[in-house]
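Student: Make a model of this:
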Amino acid sequence: METRETLEQAYSEIEKWEREQKDLWFWEKLGRLPFVLLDRYTPAAVQEKLGAAVDEIASYLEHGGTYLVQEKAVYERFQPYLPTGTAREPLSSTEVSRLPLATMDAVARDLRHSRAAFATVQGATTGIGGLFTLAVDIPLLVGTSLKVLQEMALCYGYRPEEKRERMFVIKCLQFSSSDIVGKKAILEELAAFDAQTVRSQTLAQLQGWREVIMTYTENFGWKKLFQMVPIAGILFGAYLNRSAVQDVAEAGMMLYRKRRILQRLRELGES
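Tutor: The predicted structure is shown next:
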């Protein structure tokens, strides 16, 4: 297991990443005006898909639905990283939670790269028809985002089938597309996510899920304007979907990594 110094170094890396997230990206500076246009001129079919995305994420939050990932497939990715001579049996979440942080990071990075590659192909494919295939792309991107966040959770020994963990997934999803103010607020909310004194408050936040989801769909929805141009939408779709999934995966990896580090530091303090 890692020493306190190693964990503190890893934690400082996450703090640096968090500071970088608070700097407005070029797209976000342009952000709000295009979404007004999207809302006004986007055909009803696409707006309907955005609304359906809200309902689907709500369904995931409430009971998991079709978006829950298979633990076994994720846990099998740990096998090449286990010490030589270790029994090649499926790992449990408890066993994963006790693995070295470096092993968790390696599997999380592998998943991030493979899911980004999948999103690139997906975006290019649905970008062929521009506006006409955009309605297909939106739910696919939402589903991919939810699944990659659950995979990040499993990489660090957390169980996304639990309702409370699904709330953390939704917060990560919101974080990945929020502006500087939203990111700061979410980081403050998640800082004490595992503290006993605030667990009931976090569970109470489930009542406000629609606000969380609408923030996500609004912030990524306008970017899809660029994908509405036929043929050119192939390039825009590939780039936007890849960057979206990379951002989501990075947010999930860093925020779950931070939770695991803080938990291990608390355990060291108690020992």
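Student: use CA for all of it now, contacts and neighbours both
Tutor: OK.
Student: Contacts only, for the closest residue to R257 other than its chain neighbours.
Tutor: Counting by C-alpha to C-alpha, 6 or more residues apart in numbering, the nearest residue to R257 once its immediate chain neighbours are dropped is Y156, at 6.6 Å. With contacts defined as C-alpha atoms under 8 Å, 6 or more residues apart in numbering, the neighbours of Y156 are 96-97, 104, 256-257, 260.
Student: ok, now how distant is Y156 from A102?
Tutor: Noted for Y156: a distance of 11 Å to A102, by C-alpha to C-alpha, to the nearest Å.
Student: Buried ones from the contacts of Y156, can you make that a ChimeraX selection?
Tutor: Those of those that count as buried under 16 or more other C-alpha atoms under 10 Å are selected in ChimeraX with:
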select :96,97,104,256,257,260
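Student: Just the closest of the contacts of Y156 to Q150, please.
Tutor: When these are compared for distance to Q150 (C-alpha to C-alpha), Y256 comes out closest, at 10.2 Å.
Student: what helix or strand is the closest one on?
Tutor: Element membership for Y256 (DSSP states H and E) is helix 232-270.
Student: Show me which positions of that helix end up buried.
Tutor: In terms of neighbour count (16+ other C-alpha under 10 Å), helix 232-270 has its buried residues at 232-242, 244-262, 264-265.
Student: One more, please, to line up against the first structure:
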Amino acid sequence: MSFIQKLEAIAIDTYEQIINRELMAWKKKILRKSGTFERMSKTAQNKMNTFIPKKVHGVITESVRNLVEAVLKGSKFVSKERDVSCLNLQQKDQWVKETIVTYRKTAVIEGAGTGAGGILLGLADFPLLLSIKMKLLFEIAGLYGFDAKKYEERLFILHIFQLAFSGEEKRRETLDIIEHWNETEHTRELDWQEFQQEYRDQIDFVKMFQLVPGIGAAVGAYANHQLLEQLGETAMNGYRLRILSEKE
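Tutor: Got it, this is the predicted structure:
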């Protein structure tokens, strides 16, 4: 091994040590118990949900059902193939971060536009945002070298989504599945009704303000920025867990 190769190997080892520390901090955040303020916010959210029109709930439910079906069937979100076999984890991470920024900007523009258009366009934001989120996840899977044409990989993508947008108990359960993904067979079907309920419970309270005239554009832009940031962080760390687990 040449001197340059030794330096590169040291750099890779150092970067992976940094990633392991980041993963520990991220998992601690995922697994922490809800504080008093969060529990109060959840109670307020549940109360607010009773005032949300059935039409809104219906739009979200149907959008999520269609999304799960499209992902499991396969072809709709599969991105173009990229050869990333020559890239190390640090290089993949950088490409993924740049991709998250691009999709986040798209979501912000879309959220501001639909939020400014009143209740009908505000409702249209739900399926549009879901599509943006899922395209991002498929893109990230490819950049980390996983083939989303495979059913198992598409199922993993849905678990990443669920980890990003679920309540405390479901987050713990889903993180455990992701951490041990390489050790088990994945034949169990996803419960899309539970999937959509968890998603609705996590985003309803914020996104409802997007339907309010006068503030919808600002709320839509901010909410979409935060939601894409949250999803991107979850996806990056989910795939990092798999990659480092495979190396071990």
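Student: cool, now which of the contacts of Y156 of structure 1 survive the switch to structure 2?
Tutor: Mapped onto structure 2 and checked by both residues aligned by TM-score structural alignment, their matches' C-alpha atoms under 8 Å, those keep the contacts 96, 104, 256.
Student: So which of the residues you listed is the closest to K147 of structure 1?
Tutor: Checking the kept ones among the contacts of Y156 of structure 1 one by one against K147 of structure 1 (C-alpha to C-alpha), the nearest turns out to be Y256, at 14.5 Å.
Student: wait, isn't the closest one in contact with E151?
Tutor: No - using C-alpha atoms under 8 Å, Y256 of structure 1 makes no contact with E151, being 10.6 Å away.
Student: how about the kept ones among the contacts of Y156 of structure 1 in JSON lines, adding distance to A195 of structure 1?
Tutor: As requested, these are arranged in JSON lines below (distance: C-alpha to C-alpha, whole Å):
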{"residue": "V96", "distance to A195 of structure 1": "21"}
{"residue": "M104", "distance to A195 of structure 1": "23"}
{"residue": "Y256", "distance to A195 of structure 1": "15"}
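Student: quick check, nearest of those to M167 of structure 1?
Tutor: The shortest gap between M167 of structure 1 and any of those belongs to Y256, at 12.8 Å (C-alpha to C-alpha).
Student: got the residue ranges for the helices in the stretch 1-150 of structure 1?
Tutor: 4-21, 26-30, 32-41, 44-63, 71-75, 93-97, 101-126, 131-155 (DSSP state H, counting those that start in this stretch).
Student: Save those as JSON lines, and put in distance to Q174 of structure 1 too.
Tutor: Rendered in JSON lines, the data for the helices of the stretch 1-150 of structure 1 read as follows (distance: least, C-alpha to C-alpha, whole Å):
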{"stretch": "helix 4-21", "distance to Q174 of structure 1": "13"}
{"stretch": "helix 26-30", "distance to Q174 of structure 1": "14"}
{"stretch": "helix 32-41", "distance to Q174 of structure 1": "16"}
{"stretch": "helix 44-63", "distance to Q174 of structure 1": "11"}
{"stretch": "helix 71-75", "distance to Q174 of structure 1": "23"}
{"stretch": "helix 93-97", "distance to Q174 of structure 1": "25"}
{"stretch": "helix 101-126", "distance to Q174 of structure 1": "18"}
{"stretch": "helix 131-155", "distance to Q174 of structure 1": "11"}
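Student: most tightly surrounded among those?
Tutor: Ranked by mean neighbour count, the helices of the stretch 1-150 of structure 1 are led by helix 131-155 with a mean of 23 (mean count of other C-alpha atoms under 10 Å).
Student: so that one aligns onto which residues of structure 2?
Tutor: The aligned range for helix 131-155 of structure 1 in structure 2 is 119-143, by TM-score structural alignment.
Student: Contacts for the matching stretch, please.
Tutor: Judged by C-alpha under 8 Å, 6+ apart, the contacts made with stretch 119-143 of structure 2 from elsewhere in the structure are 56, 59-60, 63-64, 67, 77-79, 81-82, 84, 92, 95-96, 99-100, 103, 107, 110-111, 114-116, 147-148, 157, 210-213, 216, 224, 228, 231-232, 235-236, 239.
Student: what's the mean distance for it versus structure 1?
Tutor: After superposition onto structure 1, the average distance of stretch 119-143 of structure 2 to its aligned residues comes to 1.0 Å, using mean C-alpha distance after the TM-score superposition for structure 1.
Student: chain center to that stretch: distance?
Tutor: Stretch 119-143 of structure 2 has its average C-alpha position 10 Å from the chain's average C-alpha position, going by C-alpha atoms, centre = their mean, to the nearest Å.
Student: Next: stretch 261-271 of structure 1.
Tutor: The answer for stretch 261-271 of structure 1 is 25 Å, by C-alpha atoms, centre = their mean.
Student: Give me the contacts around that stretch.
Tutor: Outside of stretch 261-271 of structure 1, the residues that reach it under the criterion C-alpha under 8 Å, 6+ apart are 4, 7, 10-11.
Student: 10 Å instead?
Tutor: Outside of stretch 261-271 of structure 1, the residues within contact range by C-alpha atoms under 10 Å, 6 or more residues apart in numbering are 1-8, 10-11, 14, 98, 101, 156, 191-192, 194-195, 255-260.
Student: got the end-to-end distance for stretch 190-201 of structure 1?
Tutor: According to C-alpha to C-alpha, stretch 190-201 of structure 1 extends 12 Å from its N-terminal end residue to its C-terminal end residue.
Student: Then stretch 95-102 of structure 1?
Tutor: Here the two ends of stretch 95-102 of structure 1 are set 15 Å apart, with distance taken as C-alpha to C-alpha.
Student: Please enumerate residues in contact with it?
Tutor: Applying C-alpha under 10 Å, 6+ apart, the set of residues contacting stretch 95-102 of structure 1 is 1-2, 6-7, 10, 75, 78, 81-82, 103-104, 108, 154-158, 257, 260-261, 264.
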